[in-house]
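[1] I would like to see how this sequence folds:
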Amino acid sequence: MTITSRKSSASAIVASALLASLALTACGKEETSNVNRPDPTEPQTKVEDNKPVTVSMYIHASMVDDADLKTYFIEPLKAKLPHVTLDVIRDGKGFQVEEVLATGTFPDLIVTSNPNIPIFKDRGLVRDISSLVLSHNIDLNRIDKTLVDAIKMNSPTGELYGLPFRQNLGVLIYNQDIFDKFGVPYPTDGMTFEEVVEKARKLTRVEGDTNYIGYDPGNVPNNVSTSLSLPFADPKTHKASFDSDGWRTVFEFLKTAYEVPNFIGPNKEFKYPNGFQTEKRMAMQSTWVLGVAVAASQNKYDGMKWDLVANPNFKGHVGEGREADVHLMMLSKLSKQPDAAIEVMKVLLSEDVQTAFSKNGRRSVLVDDAIHKQYASGIEQFKGKNIAGIFKTKPIRPHEVSPYDAKLRALVEATKQEFAIGGKDLNTYVRDLQEQANKEIEAMRK
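    Coordinates of the predicted model:
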């Protein structure tokens, strides 16, 4: 594929990209049985004629890297939709949503995740694809209902703004070498966060020049609060939601984790983003299984004996996973070839593409045990791992997203040090955070 040069003007950049940024032309034949009647109520692209057509796609928030783009999008399209040319635009400098939209057009397809749907909804770029799904014979019963519902909940009337093509699951990965070194039993499926911290107490210590960390909560809104589906703000009252029992549970756990002896480093370190994979001195880490699969396939865990268990949760919620993390494709309201775009979505939902996802550690969205049983079978470093534990928790319904989530999520991360090294007590922290958050909301509303 070819990447065109970028110009200083956002309009020129986008116009150039829409025409030729990543021209990826397929070259195989699609079975006639896979071509369906277009919906007569939609603008027509007669996909049954197999006439050459260009479908543009906007990849938001680095949802798909170049390797996955080639393996799961480009190669299948070559085989199934030879008449389709896919133009790909990634968000970034000069290609932010507002900059692209300012040109008066927008790519046909939007690749993003469900928490980001409001970004495109607020800009009038989403559309209900229910009629197109019906006319193109896409059976929603093949797809995990939790994932479809996670998309529909972004509309008060349950409109379907897109289709999932991949999902992510939370897991706890652990370094067996550290557990063996200190004679601590390995984690097990079905643990509570409280039990994780108790294990961390036995593993967080200084040995020679190494400060071992038993467990780092990491990105709290992502790793912990999503296990309880906690809202950041009420979109109706425009007030923050931090002064609540659920968030207090999260912050109390956070404070307990930070107070483990030797967790705070000699230079007041309290975050260890490289502690597990690179430095290999962190015993346990909450993470997404997709990240584990990518790292394992790239041999990033070489020199470490590791395994994983089901995502832990708080008491009363064990067995529940994190909020459903849905990687989806939406049809832009500005698309001029909706039928061809829907056919691209359909390719991603085909059994062979979903099987390829599964074999390479990308969780399929289909309700198909035969596909799920092949999970990570194509990754050498996953052999002998506790793959069954990954699926012992089920994704839960996401919280209701507000326009303020991104700002408030960042606020929680920015104020963690007040717990870790600032000495604030729980009540003071919650009160101050709630006050700061409401000020942020008020400023955004103005």
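
[2] alpha carbons only for contacts and neighbour counts from here, please
    OK.

[3] At the geometric centre of this structure, which residue do we find?
    D325 (5.0 Å; CA atoms, centre = their mean).

[4] just checking, that one touches L169?
    Yes - in terms of CA atoms under 8 Å, D325 counts as a neighbour of L169; the distance is 7.2 Å.

[5] which residues do these two both contact?
    P395 (CA atoms under 8 Å, 6 or more residues apart in numbering).

[6] What residues of the helix or strand in which A79 is found count as buried?
    In this structure, A79 sits in helix 75-80 according to DSSP states H and E. Neighbour-count burial for helix 75-80 flags 75-78, 80 (criterion: 16 or more other CA atoms under 10 Å).

[7] and what of stretch 439-446?
    440-441.

[8] Off-centre distance for it?
    27 Å (CA atoms, centre = their mean, to the nearest Å).

[9] same thing with stretch 82-94?
    20 Å.

[10] in it, what counts as buried?
    So stretch 82-94, judged by 16+ other CA under 10 Å, has buried residues 82-90, 94.

[11] So Y72 is in contact with T355, correct?
    No - because the distance of 10.3 Å does not satisfy CA under 8 Å, Y72 is recorded as not touching T355.

[12] okay, these two: which has more neighbours?
    Neighbour comparison, Y72 and T355: the larger count goes to T355, with 22 against 18 (by other CA atoms under 10 Å).

[13] wouldn't the more buried one be in contact with I371 here?
    Yes - when contacts are counted by CA under 8 Å, T355 is listed as touching I371 (5.5 Å).

[14] Residues that sit against both of those two, list them.
    S364.

[15] Would you mind measuring from F263 to F276?
    According to CA to CA, to the nearest Å, F263 stands 14 Å off from F276.

[16] Neighbour count: the two, which is higher?
    F263 (27 against 22).

[17] Helix or strand: which one has that one?
    Counting by DSSP H and E, F263 is part of no helix or strand.

[18] and stretch 130-148, how far from the chain's centre?
    21 Å.

[19] next up, for comparison:
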Amino acid sequence: MKMTVLSDDQNAFKEVFAEFKKENPNIDVQIDTIPQQQYYEKLRMQLSSGENIDIIGGNMDVFLDTGILEPLDDYIAKNKMDVSGFGPLYDNLKVNDKTYGLPYRKSNWMLYYNKTLFDEMKVPYPKADMTWDEFRDLAKKMTKGEGANKVYGAFLHPWAQTWYMQAVQTGASIIDKDLSPFKKGLQFRMDMEKDGSIMSWAEQITTNAHYNSAFQKGNVAMNVIGDWHVAQLRAAEQEKKISFDWDVVPIPHPAGVPANTSLATPVSLMLNKNSKNKDAAFQVIQFMTGAKGAKVFASKGFLTGYTNDDIRKAYIGDGSLKPKNIHYFVEQREYAEYPLLPGVKNIVLNNIYKQEGEMALTGAQTADQAIQKIGDRVQKEWADKYAKDYKNTKK
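    This next block holds a predicted model:
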């Protein structure tokens, strides 16, 4: 039996499978991966050409329009799988009232900060309850120097999520008819660039700047990025690549929104409807996404889809590993980063928001013009094609 998973997750999957094997010695699984840049494109091609992959790992929405996913509801009922630990995610992931994937992890966002830089500049650490405006002021305070020696107050990766998250934190969706909440977030990023406290989008692209290497250099005070960065920083510490102290606090929030409100992207395991090993494959999915697998993933620093007190403890650990404030991750209130429907990621997010946002960030249009164009394009390029055929069970 074969499964293909994201490259960053492959080693953890091998450890979870070793636990599974203790209970199921007769089931063998080859755990493959594909380099991250080509992951979804190549995997879709492999599946459409009939390649023998039983279990698919990744963002469920990318595969919904292929017709390749087997609904899991009957397997869940037949195996009496306890789905209570998924909480609201279980229903939020249903499409047209069917379950096509179970989340083994979810990607929530956090603010990482370089404690050493704050200590050196004698500035108090970021607060756990901080508005975006307070974050902007703090980033200005932590910015100093010029050229190669410049210390940036913050790093916002070039992804559109780093500006549109402010609207999603209020409960807005990137396919809403009224996109006015999104203007504020885009304008905010543009204003921070003008402040000089973050690297401009244009400079990020020309220098190929990346949140991980930028933060590890030690000249970025705050980094707004997802939970996966914990594992990257821990690995860097083990390899003696970083010498500064660091910690996390919740991402800033819009005024009027509770502290520690994040956006989340569930990453799921799915069953290929053409698999010749469906029952055995579901056993693997059940173990890896359920309580037993989640405990192993959590101990490796993954924020799991399934959670209970044991899993929370495994995630938080014994306090010997950074970040000290890791508990904030398991206390978050979450909104889906985007609706998990076909085309939303590859059309709405990767094309429309990316292109129009970049036009604004390079000065070719205003934030108002960008959001107006995004609204028009979402209707023409996404809604007219998909909206009538797909619905989330819960919005």
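
[20] TM value for the aligned chains?
    The TM-score (TM-score structural alignment, normalised by the length of the second structure) is 0.81; 372 aligned residues with a CA RMSD of 3.2 Å.

[21] aligned partner of the residue nearest to the centre of the first structure in the second structure?
    Under the alignment (TM-score structural alignment), D325 of the first structure pairs with T265 in the second structure.

[22] So its match sits against N108, correct?
    Yes - the criterion here is CA under 8 Å, and T265 of the second structure meets it with N108 at 6.8 Å.

[23] how about V84 of the first structure, what's its match in the second structure?
    Match for V84 of the first structure (TM-score structural alignment): I27.

[24] Over to L334 of the first structure?
    Using TM-score structural alignment, the partner of L334 of the first structure in the second structure is N274.

[25] Specify the local secondary structure of its match.
    coil (DSSP: H, G, I helix; E, B strand; the rest coil).

[26] Relative to L64 of the second structure, how far out is it?
    From N274 of the second structure to L64 of the second structure the distance is 15 Å (CA to CA).

[27] buried sites along the longest helix anywhere in the second structure?
    Criterion DSSP state H: the longest helix present in the second structure is helix 180-195. Buried positions in helix 180-195 of the second structure, judged by neighbour count with 16+ other CA under 10 Å: 181-190, 192-193.

[28] just those residues now: which is nearest R136 of the second structure?
    The shortest gap between R136 of the second structure and any of these belongs to M192, at 6.9 Å (CA to CA).

[29] Now do the same for that closest one: its match in the first structure.
    In the first structure, M192 of the second structure lands on A257 (TM-score structural alignment).

[30] Packing partners of the host helix or strand of Y164 of the second structure?
    Per DSSP H and E: Y164 of the second structure is located in helix 161-168. Judged by 3 or more CA pairs under 8 Å, 6 or more residues apart in numbering; DSSP states H and E, helix 161-168 of the second structure is in contact with helix 180-195.

[31] For the helix or strand following the helix it packs on, give me every contacting residue.
    As assigned by DSSP H and E, the chain's next helix or strand after helix 180-195 of the second structure is helix 201-207. By CA under 8 Å, 6+ apart, the residues outside helix 201-207 of the second structure that reach it are 158, 209-210, 358, 361-362.

[32] please redo it, this time with the cut-off set to 10 Å
    For helix 201-207 of the second structure, contacts defined as CA atoms under 10 Å, 6 or more residues apart in numbering pick out 155-159, 189-190, 193, 198, 208-211, 358, 361-362.

[33] Now, of the residues you listed, which are buried?
    Buried among the contacts of helix 201-207 of the second structure by 16+ other CA under 10 Å: 155-158, 189-190, 193, 198, 209, 211, 358, 361.

[34] which residue lines up with N223 of the first structure in the second structure?
    By TM-score structural alignment, N223 of the first structure lines up with T162.

[35] Skipping adjacent residues, who's closest to the aligned partner of G246 of the first structure in the second structure in space?
    Under the alignment (TM-score structural alignment), G246 of the first structure pairs with P181 in the second structure. Excluding its sequence neighbours, the residue lying closest to P181 of the second structure (CA to CA, 6 or more residues apart in numbering) is A167, at 5.2 Å.

[36] can you pull the contacts of that neighbour?
    161, 173-174, 179-186, 253-254.

[37] ok, now how distant is it from I371 of the second structure?
    Counting by CA to CA, the gap from A167 of the second structure to I371 of the second structure is 12 Å.

[38] Quickly list what's touching both of these two.
    Joint contacts of A167 of the second structure and I371 (CA under 10 Å, 6+ apart) are 179-184, 186.

[39] and of the residues you listed, the nearest to T304 of the second structure?
    F182 (28.6 Å).

[40] That closest one is in contact with P254, isn't it?
    No - applying CA atoms under 10 Å, one finds F182 of the second structure not in contact with P254, separated by 11.7 Å.
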